[in-house]
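[1] coords please:
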Amino acid sequence: MPHLKMSDESSSTSSSQVVEDFEGELDEEVDSDGGKNQTGRSSPTPLSSFASLRAVIRIKQKYQAMKLRRQEMAHSLAAAGGLTGAPGRTSPKIFTFDGLTPAAFPAFPSVLQKKKRRRKRRVLFPNGGPRKTVPKQERSRATYCLYLLFAIVFVQVYNAIENLDDHVLRYDLEGLEKTLRREVFGQQGAVEGLVYHLKDYLSTYVHNKPLVVSVHGPSGVGKSHLGRLLAGHFRSVVGDALVLQYYVLHHCPREAEAMQCARNLSSLISEMVEKAEEEEKIPLFIFDEAEHMHVEILDVLLQLVASKQSNEYLNAIYLFLSNLGHSHITKHMLQNSSSISMAMTASGRHSNLVKELTPILRNTLEKHHPLWTEADILPLGLLEKSHVMECFLEEITREGFYPDHSNIERLAGEIEYYPVVAGREYSQSGCKQVVAKVNLL
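    From the prediction side, this is the model:
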């Protein structure tokens, strides 16, 4: 009996020691968790206070549960030591598990495993509040269809531009511009304006109206020469059958035959337009000395120009050459030459001339006949003495004479000029007398 009591006392002592150790570890864990919550807590906010309260409640529940398990473990150890009758240890240096079965400590291993698992599970509370999950942006499949549509539109526009370039190249407008700049003297601005109208019209084959250009200027400034150069260029491009040069004083000199001339002209234009439509080309009609055209002919031309009955009559170019309004041009240039800067280019001077003279000329021409309401006005300015000398040089070279500069100055001095205005001498007859004077050499 004394030996049994001693064993009971030793077993109870060991069990109480294990329980105290476990309780101390538990208290340390609770203190560490509480300290972390206290030290890790920053400035008190409603969200952080709520999180701290939840942590304290959870720690308290954990402590009560572990305390209950500790009491159950102590009772189970005491009951196991009394029932098995294991002898007490005689020597504190020897420790064995003889006489103990796994069922003797049913709660101890599970408590340790749960303790390890719970130590691994740490609850972290972010200081900045709950994390926000950014939604993923998914690319719509319609984006690829939109890219495909852009590519198709780009290809179509590129092909259309190439087709327009091919249509313009057929008429060789660059070569025409070079020829006009070389052959027509003193009218560089007018040449640029005429080529601009042609490029704009010939860039496509489908039109809503024909191109009507009316060139006006005093005598000898190069109107007829400009018409001959255009006719020669278009004959080489579209053929002789699609170019008409109509001289009123030659084709219809008598006014009594004006009605018959108008009918013949209408039928001729219709045939040329139909032929051009079959060949997919644009014909050119040049009417020189338009100031002498009879009213019947002008009426027929107005019907053809303003006709909307068929598309064939819309694809044509009409060029009228006349000296109508020449007095307005002469007066304007003589009065405004002093205000024109010497550094201004020929294109700039001509643009000012067109801007200021177009309303005046259009008012005068519309009174003459309504045909000019459908036309684009292109005025030609007076020629200076330097331009007349260029005309002499060209004609002398063409006739095979030696281009002596002193001889050219002498011939140019025989031409009549207006009084000098702002250092410029304007010829009264332009280059009209150049051919006659060269023939006298």
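[2] Going by C-alpha atoms from here, please, whenever you check contacts or count neighbours.
    Fine.
[3] Can you get me a residue count around residue 183?
    Other residues near residue 183 come to 17 when the count uses other Cα atoms under 10 Å.
[4] so how far is residue 227 from it?
    When Cα to Cα, to the nearest Å is the yardstick, residue 183 and residue 227 sit 12 Å from each other.
[5] OK, contacts around the residue most central in space within the chain?
    Centroid-nearest residue in the chain, with Cα atoms, centre = their mean: residue 154, separated by 11.1 Å. Applying Cα atoms under 8 Å, 6 or more residues apart in numbering, we find residue 154 in contact with no residue.
[6] in which helix or strand would I find it?
    Per DSSP states H and E: residue 154 is located in helix 142-171.
[7] ok, then the element right after that helix?
    Under the assignment DSSP H and E, the closest C-terminal helix or strand after helix 142-171 is helix 173-183.
[8] other SSEs contacting that following helix?
    For helix 173-183, the packing partners by 3 or more Cα pairs under 8 Å, 6 or more residues apart in numbering; DSSP states H and E come out as helix 188-202, helix 223-238.
[9] Recalculate using a threshold of 7 Å.
    helix 188-202 (3 or more Cα pairs under 7 Å, 6 or more residues apart in numbering; DSSP states H and E).
[10] Next, the angle from the helix it packs on to helix 142-171.
    With axes from the mean of the first three to the mean of the last three Cα atoms, to 10 degrees defining the directions, helix 188-202 sits at 120 degrees from helix 142-171.
[11] Please find the angle between the direction vectors of helix 188-202 and helix 173-183.
    Note on geometry: by the same axes, to 10 degrees, helix 188-202 and helix 173-183 are set 160 degrees apart in direction.
[12] Which parts of the helix holding residue 154 count as buried, going by neighbours?
    When neighbours are counted by 16 or more other Cα atoms under 10 Å, the buried residues of helix 142-171 are found to be 167, 168, 171.
[13] How far off centre is that helix?
    The gap between where helix 142-171 is centred and where its chain is centred comes out at 14 Å by Cα atoms, centre = their mean, to the nearest Å.
[14] if we can go back for a sec, reformat the buried residues of helix 142-171 as TSV; add distance to residue 256.
    As requested, the buried residues of helix 142-171 are exported to TSV (distance: Cα to Cα, whole Å):
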residue	distance to residue 256
167	43
168	42
171	39
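[15] between those, which is closest to residue 290?
    Ranking those by separation from residue 290, with Cα to Cα as the measure, puts residue 171 on top at 25.8 Å.
[16] quick one more, to check against the first:
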Amino acid sequence: MKTTCKSLLLYVLIASVAVNAFDPFTATFVVGVGAALGRWIYEYSQEKCDSKWIAFNATGLETDLERRLFGQHIASRIILKAVTGFMKNDNPKKPLVLSLHGWTGTGKNFVSQMIAENIYKEGMESSFVHVFTSELHFPHPSQLETYKTQLQQWVKGNVTNCAQSMFIFDEMDKMHPGLIDSIKPYLDYYDKLDGVSYRKAIFIFLSNAGGESITQTALDFWSAGRDREEIELRDLEVALSLSVFNNKKSGLWHTSLIDKNLVDFFVPFLPLEHKHVVLCALAEMEAKGLQRNLDVADRVARDLVYFPKPERVFSVKGCKTIDSKLDYYT
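    Next comes the predicted model:
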């Protein structure tokens, strides 16, 4: 589409330059055609809240999770079922609310990006995808009440503009306790609030809270000689719940979202091993248009910090620094 628009714009420019070579009638006609084309290009390229710009690709999401997200068999399964079920429901009872937990670099932001890319034609660049980070948007504790009002207005305004809006809240563990409670009514089982329906919106919370308990479970399985793929959600649910519900730094501490069961899925992200980091490096090479090189990927992975120190089992930062380290090695 972008190539077509560029070609049409070039035609309009050429036509405009050549106007002086025509007689007055022809010149008027060319200018009129150019103006009409200009309006058409503008309207055609403007993102709208309709099926041309918003269309869920279930196969695309499944493929992305399988080929681009490494070491997260639990998260992949939950995300695919949750998002697919929600998007295929023409009349959901409430918005989809996902809470993603785990250490940095394990794929929480990456998964959010995948979801956006398989729903919105413009992906994360869509005007219907909104990202909040605590330190950027809510930096001052003394202004908590102001932030609550602003957040309510922002969510309401954007859902009014497009019912299928997505809101991503990053760094929930750094967010002021109770702030997210201000949008609780928008996540509940209401048909409409002040004439606005929030049922088709998606809310995603990203947090490092619970990362320690998730990692401890993974470490326990490794110490017992068990494969990480044996870890099931039930092995993590209790510890994760305690970490999120009872942690003042979780962003969800003492919120009515918990009491009212408004979070549909708590999704754990496991710590990554060396083999997963290697896969991240290979995928990043491919994304950069470089030839996949296993030796280089292995060197990049080995350069990261792992724990426990003697055994070097899990990457401290997951795949977070792969991009910059790959530039050094290539």
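[17] Alignment lookup: residue 133 of structure 2 to structure 1.
    Using TM-score structural alignment as the criterion, the counterpart of residue 133 of structure 2 in structure 1 is residue 247.
[18] so what's that match up against?
    Contacts were defined as Cα atoms under 7 Å, 6 or more residues apart in numbering; by that measure residue 247 of structure 1 touches 287, 288, 289.
[19] Then residue 158 of structure 2?
    For residue 158 of structure 2, the contacting residues are residue 165, by Cα under 7 Å, 6+ apart.
[20] how about the residue mapped onto it from structure 1, secondary structure?
    In structure 1, the residue paired with residue 158 of structure 2 according to TM-score structural alignment is residue 272. Classification of residue 272 of structure 1 by DSSP: H, G, I helix; E, B strand; the rest coil places it in helix.
[21] next one: the one 4 residues further on
    For residue 276 of structure 1, the secondary structure call by three-state DSSP comes out as helix.
[22] I'd guessed it sits against residue 282; true?
    Yes: contact criterion Cα atoms under 7 Å: residue 276 of structure 1 and residue 282 qualify, at 6.0 Å.
[23] neighbour-wise, which of the two wins?
    Neighbour comparison, residue 276 of structure 1 and residue 282: the larger count goes to residue 282, with 25 against 21 (by other Cα under 10 Å).
[24] in which helix or strand would I find the more buried one?
    Secondary structure here is read from DSSP H and E; on that basis residue 282 of structure 1 sits in neither a helix nor a strand.
[25] what's near enough to touch it?
    Under the criterion of Cα under 7 Å, 6+ apart, the neighbours of residue 282 of structure 1 are 276, 315, 316.
[26] got the buried residues for stretch 169-186 of structure 2?
    By neighbour count with 16+ other Cα under 10 Å, stretch 169-186 of structure 2 contains the buried residues 169-183, 186.
[27] ugh, wrong one, I meant stretch 265-284 of structure 1
    Quick answer for stretch 265-284 of structure 1 (16+ other Cα under 10 Å): 265, 266, 269, 272, 273, 275, 276, 277, 281, 282, 283, 284.
[28] Quick check, the last one in contact with residue 245.
    No: if you go by Cα under 7 Å, residue 284 of structure 1 and residue 245 don't touch, sitting 8.6 Å apart.
[29] returning to what we had before: using TSV, lay out the contacts of residue 282 of structure 1 together with distance to residue 358 of structure 1.
    Formatted as TSV, the entries for these read as follows, by distance: Cα to Cα, whole Å:
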residue	distance to residue 358 of structure 1
276	32
315	25
316	23
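[30] sorry, back to before: okay, and which of the buried residues of stretch 169-186 of structure 2 map to helices?
    When the buried residues of stretch 169-186 of structure 2 are checked against helices using DSSP state H, the ones located there are residue 186.
[31] Show me the two of the buried residues of stretch 169-186 of structure 2 that sit farthest apart.
    When these are compared pair by pair using Cα to Cα, the two farthest from each other are 174 and 186, 22.0 Å apart.
[32] Give the aligned range of stretch 29-36 of structure 2 in structure 1.
    Using TM-score structural alignment, stretch 29-36 of structure 2 lines up with nothing in structure 1.
[33] Revised request: answer the last question for stretch 316-325 of structure 2.
    Using TM-score structural alignment, stretch 316-325 of structure 2 lines up with residues 428-437 of structure 1.
[34] Now the matching stretch: buried residues?
    By neighbour count, with 16+ other Cα under 10 Å as the criterion, the buried positions of stretch 428-437 of structure 1 are 428, 429, 430, 431, 432, 433, 434, 437.
[35] all strands of structure 2, in order?
    If you assign secondary structure with DSSP state E, the strands in structure 2 sit at 96-101, 129-133, 166-170, 202-207, 265-268, 306-307, 314-315.
[36] After superposing, tell me the mean distance of the last one to structure 1.
    To tie it back to what came earlier, the one meant is strand 314-315 of structure 2. Taken over the aligned residues, the distance from strand 314-315 of structure 2 to structure 1 averages 1.8 Å (mean Cα distance after the TM-score superposition for structure 1).
[37] ok now that strand, how far from the chain's centre?
    Using Cα atoms, centre = their mean, we find the averaged C-alpha position of strand 314-315 of structure 2 to lie 23 Å away from the chain's own average C-alpha position.
[38] Summarise which helices and strands that strand is packed against.
    Of the remaining helices and strands, those touching strand 314-315 of structure 2 by 3+ Cα pairs under 7 Å, 6+ apart are strand 306-307.
[39] distance from the strand it packs on to structure 1 after superposition?
    Taking mean Cα distance after the TM-score superposition for structure 1, the mean distance separating strand 306-307 of structure 2 from the aligned residues in structure 1 is 2.0 Å.
[40] How many residues are close by residue 228 of structure 2?
    Residues within reach of residue 228 of structure 2, counting by other Cα under 10 Å, total 18.
[41] Who are the contact partners of it?
    By Cα under 7 Å, 6+ apart, the residues touching residue 228 of structure 2 are 218, 221.
[42] any idea how far residue 313 of structure 2 is from it?
    12 Å.
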